[in-house]
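**Q** got a sequence here, can you build the structure:
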Amino acid sequence: MCQNPPVSDLREQNGRTGAQAIERALAVLRCFETGEVTKGVSEIARLTGLSVSTTHRLTRALTDGGLLMRAPRGDRYQLGPALLVLGMRAAEQLGYDQVLPVLQELAAATGESVNLGIRAGREVQVVLDVASSQPLRFDQARGTRVPLHTSAMGKCLIAGDDDLAATIDHLGDLARLTRNTITSPDALHAELRAVRDRGWALNDEERVPGVRAVAVPVRDSGERVLAAIAVQGPAVRLTEDRFEHVVELSALTAAKIAPLLQNR
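**A** Prediction:
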């Protein structure tokens, strides 16, 4: 004899189903953070690991809500106008619209590309970027996500954690991206202690061969890390004799933008 499940069980099941739908929709939107501005359903399905039928249903729902829109040509999608409104409002509320000119000043002073990054789970997410004017440069577009342990910004973001061992354990396997990538938990622990002591971090070709980055944390009045600023460029140009000057300029920039971020 069939019996209906208890109401509490139905609510729990519906809650899981609803959360899963939201997670899948967010995964679809995140496909547009970097890369080509338009994407087809098959490409989105491949990037998210979802079935084509599920992806088609999600893209249609997101399009109905204005979060996506059909591209002018072909059966492809792009970000929709509703996200523009939300993005502009978020940039204003978070202070990013006022921070960008300050980062542009840092890029001009150092001659290198500059990023502002925030902690996003086990990754750093670039939220603002300023490209160097140099022909030979290294840029990271806003929306880019990179593993915390391979990034100077990432090291700054986690170096102040109370329990570094627990933080490192949460990162899981420390993937090797170059021969310089720190893959030992003990070595990363020592590196983060050094970052905490000196107040800045270095990415010495640990994610991309030939590229270095120097980063400093942006802290609020209570010393909580809000974000990190990175100055990055070719290792042949961002040499050790420049580190001190770049750190000094970056720290001044961090002090300027901290009030713009923490008062939001």
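**Q** okay, CA-based contacts and neighbour counts for the rest of this
**A** Noted.
**Q** mind checking the SS state of the residue lying closest to residue 214 once chain neighbours are set aside?
**A** Distances taken as Cα to Cα, 6 or more residues apart in numbering place residue 202 nearest to residue 214, at 4.8 Å, with adjacent residues excluded. Recorded secondary structure, residue 202: strand (DSSP: H, G, I helix; E, B strand; the rest coil).
**Q** tell me how far residue 256 lies from residue 113.
**A** Separation of residue 256 from residue 113 (Cα to Cα, to the nearest Å): 18 Å.
**Q** structure for this one too, so we can compare:
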Amino acid sequence: MNSDRIDRALSVLLNLSQHPDGRTLKHLSEDLGLPMSSAHDLLQAMVEIDAVRTIGPRNYALGTKAIALSLTIVDSISLRNIARQYLAALSSAISENVYLGVRTGDTVSYVDRFEASQVLSVVMQLGSERPLHASSVGKLMAAYNPDLEQKVLSASTLHAYTPFTKTNREELRREYARIREQGFSMSDGESVEGIVGLSTPIWDHTGTAVAAVHVSAPRGRLAEDRRPFVIDQLRQAGNGISTQLGADLQDRGARLSAEA
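**A** Predicted coordinates:
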């Protein structure tokens, strides 16, 4: 690959990083000053190595490899770096694998993980996308980001990953409202049978839910009588990370009380 092609590939990644909801082939072609055919060939090559992914007909977004690379490059100043000490303490406190989930365009992904020493544990692949209607971290981010919620509620079809996946839009609308009211989300066998997931939000200085603290475990280890303790620990970790990001949690609590 010559230097000009590498430069164009980097320009594609920079462009897509500024458009988390994706960019059409036509717009990318115009932005890069390339003929449509050349832009298409370049994008297809990047799709093959997972640096770019398709999210619709001739619509492109950053791929999981590009996201993983960007996280490595900015690790010293990133959310991921700030969150690590809290995730480590959380994993130790609840003796379960814990994750940091973030929004990636119109989906969510896990970008960090701390593993506990359980014999039987749930290990989710970093960079893997999680559904907005069938995972606790996905439902949490959709509940707190109106555009993501609308994507789910207006989708033509919603995939049923298990017999317990919620695919009724009115039921999901109520679920998102309940998440906002209670401040956490749960999935119970909705994406993987027998697995319970719990997630709480991470807020930035603007009051936006930018990420989630998440745990997944077999249902027997996240039974109803243990969930309040685990949720409390998740909240403490999320609040600690939020504070480091400059979130004003007291102001947010006051606004929620006023809205209630």
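**Q** where does the TM-score land?
**A** Put the two chains on top of each other and the TM-score (TM-score structural alignment, normalised by the length of the second structure) is 0.69; 206 aligned residues with a Cα RMSD of 3.0 Å.
**Q** about what we covered before: now check the residue nearest to residue 214 of the first structure against the second structure: what is it aligned to?
**A** Mapped onto the second structure by TM-score structural alignment, residue 202 of the first structure lines up with residue 186.
**Q** now the helices for the second structure?
**A** 3-17, 25-32, 36-48, 64-73, 79-94, 136-144, 146-153, 169-182, 227-244, 249-259 (DSSP state H).
**Q** who's in contact with residue 215 of the first structure?
**A** 152, 153, 156, 200, 201, 202, 228, 229, 230, 231, 247, 250 (Cα atoms under 8 Å, 6 or more residues apart in numbering).
**Q** what's the nearest residue to it if we skip its chain neighbours?
**A** residue 230 is the one closest to residue 215 of the first structure (Cα to Cα, 6+ apart), at 4.1 Å.
**Q** which residue is nearest the centroid of the first structure?
**A** For the first structure, the residue nearest the mean C-alpha position is residue 125 (0.4 Å; Cα atoms, centre = their mean).
**Q** looks like that one contacts residue 143 (just checking).
**A** Yes - checked against Cα atoms under 8 Å, the pair residue 125 of the first structure and residue 143 is within contact range at 6.0 Å.
**Q** which position in the second structure aligns with the residue nearest to the centre of the first structure?
**A** Using TM-score structural alignment, residue 125 of the first structure sits opposite residue 109 in the second structure.
**Q** can you report how many residues lie near the closest residue to its match other than its chain neighbours?
**A** Closest residue to residue 109 of the second structure in three dimensions, ignoring its sequence neighbours and counting by Cα to Cα, 6+ apart: residue 129, at 4.6 Å. The tally of other residues near residue 129 of the second structure (other Cα atoms under 10 Å) stands at 18.
**Q** show me what residue 129 of the second structure lines up with in the first structure.
**A** Aligned partner of residue 129 of the second structure by TM-score structural alignment: residue 145.
**Q** quick one: contacts for the residue nearest to residue 215 of the first structure?
**A** Counting by Cα under 8 Å, 6+ apart, residue 230 of the first structure has contacts 114, 115, 116, 117, 152, 153, 213, 214, 215, 216, 250.
**Q** separation between the alignment partner in the second structure of it and residue 185 of the second structure?
**A** Alignment note (TM-score structural alignment): residue 230 of the first structure maps to residue 214 of the second structure. Residue 214 of the second structure sits at a distance of 9 Å from residue 185 of the second structure (criterion: Cα to Cα).
**Q** what do the two both touch?
**A** 136, 137, 198, 199, 200.
**Q** okay, those in TSV with distance to residue 172 of the second structure next?
**A** Below are these laid out as TSV (distance: Cα to Cα, whole Å):
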residue	distance to residue 172 of the second structure
136	12
137	14
198	17
199	16
200	18
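**Q** which one of those is nearest residue 39 of the second structure?
**A** Ranked by distance to residue 39 of the second structure (Cα to Cα), those are led by residue 137 at 34.3 Å.
**Q** isn't the closest one right up against residue 190?
**A** No - Residue 137 of the second structure sits out of contact with residue 190 when judged by Cα under 8 Å, with a separation of 11.9 Å.
**Q** between those two, who's got more neighbours?
**A** residue 137 (35 against 22).
**Q** residue 168 of the second structure versus the closest residue to the more buried one other than its chain neighbours, what's the distance?
**A** For residue 137 of the second structure, ignoring the flanking residues on the chain, the nearest one in space by Cα to Cα, 6+ apart is residue 199 at 5.5 Å. For residue 199 of the second structure, the distance to residue 168 of the second structure (Cα to Cα) stands at 21 Å.
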